[in-house]
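*Asks:* Sequence and computational prediction follow.
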Amino acid sequence: MDQGFSRGSGMGNFKRNVLATAIFSANLLSVAGISANAYAAETTDEQNNQGASTLGTVIVTGTRAQERTASASLSPIDVISGDSLRSSGSSELGTVLARLIPSINFPRPSLVDGAELTRPAQLRGLSPDQVLVLVNGKRRHTSAFVNLGGAVGRGSAPADLNAIPLSAIDHIEVLRDGASARYGSDAIAGVINIILKSADHGGSISSKYGQYKKGDGIQRQVSGNTGFALGDNGTLNHSGEGANNDYTNRAGDDLRASSIGSTTYGQQVFRQGEPETHEGKLQYNAEYSFNDAAEFYSFGGYSKRRGETAAFYRPSNASNNIAAIYPNGYLPLIHGTLEDTTFVTGLRGELADGWHYDLSANYGKNSYELRTKTINTSLGLNTPRSFDNGTLTNDQKQLSLDLSREFNATWLPYPVSVAFGAEYLRQGYQIEAGQAESYFQTGSSGLGGFRAADAGSYSRHNFAQYLDVETNLTEKLGVSAAVRHEDYSDFGSNVSGSLSARYDFTPQVALRGSVSTGFRAPSLAQQNFTFTSSQLIGSTIQEAGTFPAGSNVAQLLGAEDLKPEKSRNYSLGLVLQPLDSLTVTADVYRIDIQDRISLSSNLVLNNTAINYLRANGVGDINYTSARYFTNATDTSTDGVDLVANYRYQFD
């Protein structure tokens, strides 16, 4: 959906831009829903004097053509300016995108065992790990932690959008179409491409302070950006951001006597809301041109986020409490430290024969260290009050070569854009065990530690090749086709393809459509993640074990080895521009996904089941229920993206 902000050239000219958007979607795994959103904003030319209207922005996502604009795209694409992001009032990128693009949802789960610190986004109602995140067109790594509990995208390990400061972003392109044929695994729902600032001068600094009406959740933030010239042919743009956010609590007064069922009315003991966080982010983007044939570029960033979340409250007489230590019960606290690092460097340019090349190396790493303030009842009065629960690490290394050129074919009226390339991707995942007391017998209550037996390092690699062709067959008909082959060391090979077309009946009326196939290999986290945490099952709090499908526990409980997800994406859209200032688009889509990966339901373990597991080689069992990753179901998602974009200038 087009974002709806225009940019002007005259200082002081006031513009009012109105965007009205509706989105309809249905999913086999959820109740069909309808939401309508109207968004109005006021901007000045001073705020928006950095470029043209987003509708006229030359896009780089979902196309290899060099001069394709958002308004002429063969597939639905949204372009959001950096000024619009920063003027939204929020410091969270996912929150801002959800406000400006109704097809994006930014869930804010609570009581999900530390997953609150990772901030993914959903596109068209699909799982957060079914949308691919790019930065300057390069694949961004995913998070190390897996969404658990009641989190949306249960069992997913998506990219963390909030690791990038808003002050570093020039604009964002959101492709609402299957794009696995162009970008590979994960791009089932579409692509979010974050384009960084590259200005060689100027800068900004801003600060924010606020709190909720309830009086909690105080937010403090300061951010800055500046650009420098590197000699006569280079630029360096860098940004920084720091923020401290207090937690919010929307839990009601609870019982703090002998049990949850007690009639004694007391103080608020649960915590339901946003976590307390302290974070810092750094980002840079550099370019240096040696000549037309060679331009060096590099960008990267580092972020660190510390946060505190809570598990379920333990009443005084609960089995997972020691009344001699906590006579009034206690609330286990989970402390997470999330570190994210990325570094990309490359060389690009145009050769004498018209070929454009881009050779790049990409490194990304995400780590999550977990600590808890709780007890281990198995240790009695000798239990520690705080635990090191272990660390998760996810990393990727990628080498890419992209080549493109326009050809003039005698049998075609317009040039043909041809692009092809190859990629090598290595992904790694590591589980570091916590201290022994964190997993001894019942383990640390609220969040068990990673066992020494579960610790390990895992890796895989993938070779990919792609071909992309785009042209106009007539003055009114544009077409595009892409095919991609991937060969994973753990899941074998796959071929994805896509076809797109657009026909302009008149300058005011156009029809566009696409069909594509997609592919998503199970992440290394989904294949190896083992975890124990508190879950509310029925009316009782139980320790739930989470296991990979290939583990001994999961296999004994009926799990099968994971298979890749495969998809088919169909889209048909109408583009209307009855006035120069009014654009209306309606895109109908259907996304069929086979073998969607999720977590199974919690399987409560009685004594018979526990004895069966122990008899088949399972050691200490510090959980009363179990769940595992599985190819849960096939789904179909149908929806309509309806966008009306009207711009009017007040002199």
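*Replies:* Good, I have the coordinates.
*Asks:* rest of the way, CA atoms for contacts and neighbours
*Replies:* Noted.
*Asks:* Is it correct that Ala409 is in contact with Val418?
*Replies:* No: counting by C-alpha atoms under 8 Å, Ala409 stays clear of Val418, with 11.8 Å between them.
*Asks:* let's bring in a second one:
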Amino acid sequence: MTNMKSLLVTASTLAVAATFLPASAQESDEAGSNELRQGQVVVTGTRTANRTALETAVPVDVFPVDELTETGRVELNQILSTTVPSFNFNQTAINDGTDIIRPATLRGLSPDQTLVLVNGKRRHSSSLVNINGSVGRGSAAVDLNSIPTAAIGSVQVLRDGASAQYGSDAIAGVINVILREDDHGGGLNVRYGANVSDPEGLNRSEIDGQTTTIGGWTGFGLGDNGFLTVSGEYSLRQASNRAGLDPRQQFPDDPAYAEVERNFPRLNHRYGNGRAENVSFFVNSGYTLDNGVELYAFGGVQDREGESPGFYRRAQDSRNVPEIYPAGFLPVIGGDVTDYSLGGGFRGVAGGWDYDVSAVYGSNELDYSVNNSLNASIGPTSQTSFNAGALAFDQVTVNADFVKTFDNLLPGETSLAFGAEYRDETFEITAGEPASYIQGPLPAAAGSQVFPGFTPESAVDEGRDAASIYGEVEWVPNDQTLISAAVRYEDYSDFGDAVTGKIAGRYDFTDQVAVRGAISTGFRAPSLQQQYFTAVSTNFIDGVPFEIGTFPATSPAAVALGGGQLDAEESTSYSLGFVLTPTNDWFVTIDAYQINIDDRIFLTENLGGPEVEAVLAAAGVTGVQRVRFFQNGIETESKGVDIVTKYAFDFGNLGTLDASAAFNYSKTEVTHVPDNTVIPSLPLFSRDNTLTLEESAPETKFILAGNYTYQQADFVLRATRFGDVIDPSNVAANDFTLDAKWILDASVNFNVTDKFSVGVGADNLLDEYPTMTPDDQSFNGIFPYSSRSPFGFSGRFVYARASYNW
């Protein structure tokens, strides 16, 4: 810890500058120079107009789309992971639906503890609840990758608790995606790239993961007082594979199989990014009436087809039917995700009060299919493709917000805000076709291999509503002082109510030095997915398949084992920071934070054994060997510091250079895990999952970036250092550390004309890979890299791009 303190002091002393670029696409287009801009207005974390990013009482970062798209990364989660130092995104593999809807984390907390807004309005979550061993196990989070970069004007990241302002989920912070607002012009971008890599330790070269992205936008004027911006994007990513060769015996121990065993292609698994194809379409519009009232509407739709390969079933595997697959088979989970939203409202001024009334509808549906598979219990007549059912989540949110600034209410300037929100949510599970889940006439595994379909007993159609009211005040008694406070009351139809509050302040000692800080309470309501998800599936534990039932917390099985109605998670957050502006071109922000969370919701271990079977039998639960369910009770403490900085150099005729640095230190400690009061010998939450909460994100992350512009050329170099990560086990001796790594991204872009440009680049230019998994934990060497790697394990990605703007 002493070394860490020294590192923080050194980083604070050497930090060069923090700046934030314009919030709208129009501003970005107009500000063509490389000068630092400090006057951009933020709309996240404050309801007072004309507050800039460097004037707020809490840290807010603003990233224009030009900065977000400097690399070859196309998914918003990937982009933010190399832009926001406390934002992390893991590459999952062989993880069912989590490979198709992939979660991300902010400040090392759960994916569902970050609130996502679009145009300042709450975004709906995905229908998927992550129930396997990935980071974010047990969460149902917003799918940020459903928002294409072609539609984005900027992203604002509030790095502070904000439940009192926005309601549930805003424990780690808020990500606000601002859509483009253009009434003219447009752009078309084409990008193609692939992984060109020599995977460490695999003794082979790979060219895979070919990715094509075509995106564009155009703006239209609506009379003299309005705009309509239309955006579209298509992307196709082919699969990548970093699996090792399978050394296991594939066929029965019989001389008749000797030759086919000898010639068997050993690269039979697929371990890496699955194939994914996205089609997206977004609109954003506004129109101001003659009376000053502005009408606005926005929305979008994305259709995604993704794949998640499973474990290879060998020819001699009891789950194989040799008449169908003589050499075995690799089953693949398919996911068709349909995500759409539509929002609109009106805002204006009445009686001196600014008002904003809106309604937003959002929906996310995941339809499962299973391909190249079979139902072993049916035998040789089994089909090989299955409809395995679907998950769906819908949300309607209605808001009314009012704000007014007074010059004589208190000394100085006082802004009052209040409002109300109503939200209605539904969650559905639809059963798959019978062949995907039935037990056939043969004594073999039931259902489609790799992912049994949802049964009629698992079907769910549940809903709830929530209503809330809030009030806020911002007081500026003089030019040096800002004090704000907020309180919110929220009532849910299922679990109850919650009251949260926040106090924040800022004091400017001089024009160059300011201190800011906040204290807040927060909460996260249990999601419908966590309350009602039901499924029975086959999971591998130490290589042995088990039928595992995931049941609602209030189901007979869960109640018999100590479960019950879920309650809200509760948090208390503290932050303290400094804003330094030594010159107009030099900014530094340093913000420390602590977040304490009680009653965190978790997915229990797979509880099994004679004692569990006896309890389940007494409760009338049959057909499963192990049971898991959601429960409250974990307590955590997270501490950290963020340093964000940027400096602009002007070399005259030799060009300009924007140099930036960003640093995050974060550490989460699990301070309490609830005991199993029914069967004390069985832990509800294992060492493995405890360490996942504590060690899944790098303790330190450092981002250095430079953008040099000379005449018609732009050169971008970005280096990201991901700190150590532990891949944990329930046996301490099997923990292993993924060493810290520097990932270097580089690109060059040439402006051939004022409208047309071309460029080339490489992400992970040096082809770095995470520390290889120890031989005894890599499934016979088949999975050589850990999915806990914070930068993935696909290696170098080389790309070319072209753009045309008008």
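*Replies:* That came through fine. Here the structure is a predicted model, which is why all the values come from computation and not from measurement.
*Asks:* Neighbour count for Ala409 and Val418 of structure 1, which is higher?
*Replies:* Ranked by neighbour count (other C-alpha atoms under 10 Å), Ala409 of structure 1 and Val418 place Val418 first, with 21 against 10.
*Asks:* In which helix or strand does the equivalent of the more buried one over in structure 2 reside?
*Replies:* Superposed on structure 2 with TM-score structural alignment, Val418 of structure 1 falls opposite Leu416. Using DSSP states H and E, Leu416 of structure 2 sits in strand 413-430.
*Asks:* what helices or strands is that strand leaning on?
*Replies:* strand 386-406, strand 460-478, helix 528-532 (3 or more C-alpha pairs under 8 Å, 6 or more residues apart in numbering; DSSP states H and E).
*Asks:* Quickly compare those and say which is most buried.
*Replies:* Here the criterion is mean neighbour count by mean count of other C-alpha atoms under 10 Å, and of those the winner is helix 528-532, at a mean of 24.
*Asks:* From Ala417 of structure 2, how far out is the residue lying closest to the match of Val418 of structure 1 once chain neighbours are set aside?
*Replies:* When the adjacent residues along the chain are set aside, Leu416 of structure 2 lies closest to Val473, with 4.7 Å between them (C-alpha to C-alpha, 6 or more residues apart in numbering). According to C-alpha to C-alpha, to the nearest Å, Val473 of structure 2 stands 6 Å off from Ala417 of structure 2.
*Asks:* Report the distance from stretch 398-414 of structure 1 to the chain centre.
*Replies:* 31 Å (C-alpha atoms, centre = their mean, to the nearest Å).
*Asks:* and Ala70 of structure 1, what is it in contact with?
*Replies:* Residues counted as contacts of Ala70 of structure 1 (C-alpha atoms under 8 Å, 6 or more residues apart in numbering) are 54-59, 77-79.
*Asks:* Would you mind finding the match for it in structure 2?
*Replies:* In structure 2, Ala70 of structure 1 lands on Ala53 (TM-score structural alignment).
*Asks:* repeat for Thr532 of structure 1
*Replies:* By TM-score structural alignment, Thr532 of structure 1 lines up with Val536.
*Asks:* Now do the longest helix seen in structure 2: which elements does it pack against?
*Replies:* Identified as the longest helix of structure 2 according to DSSP state H is helix 2-14. Of the remaining helices and strands, none touches helix 2-14 of structure 2 by 3+ C-alpha pairs under 8 Å, 6+ apart.
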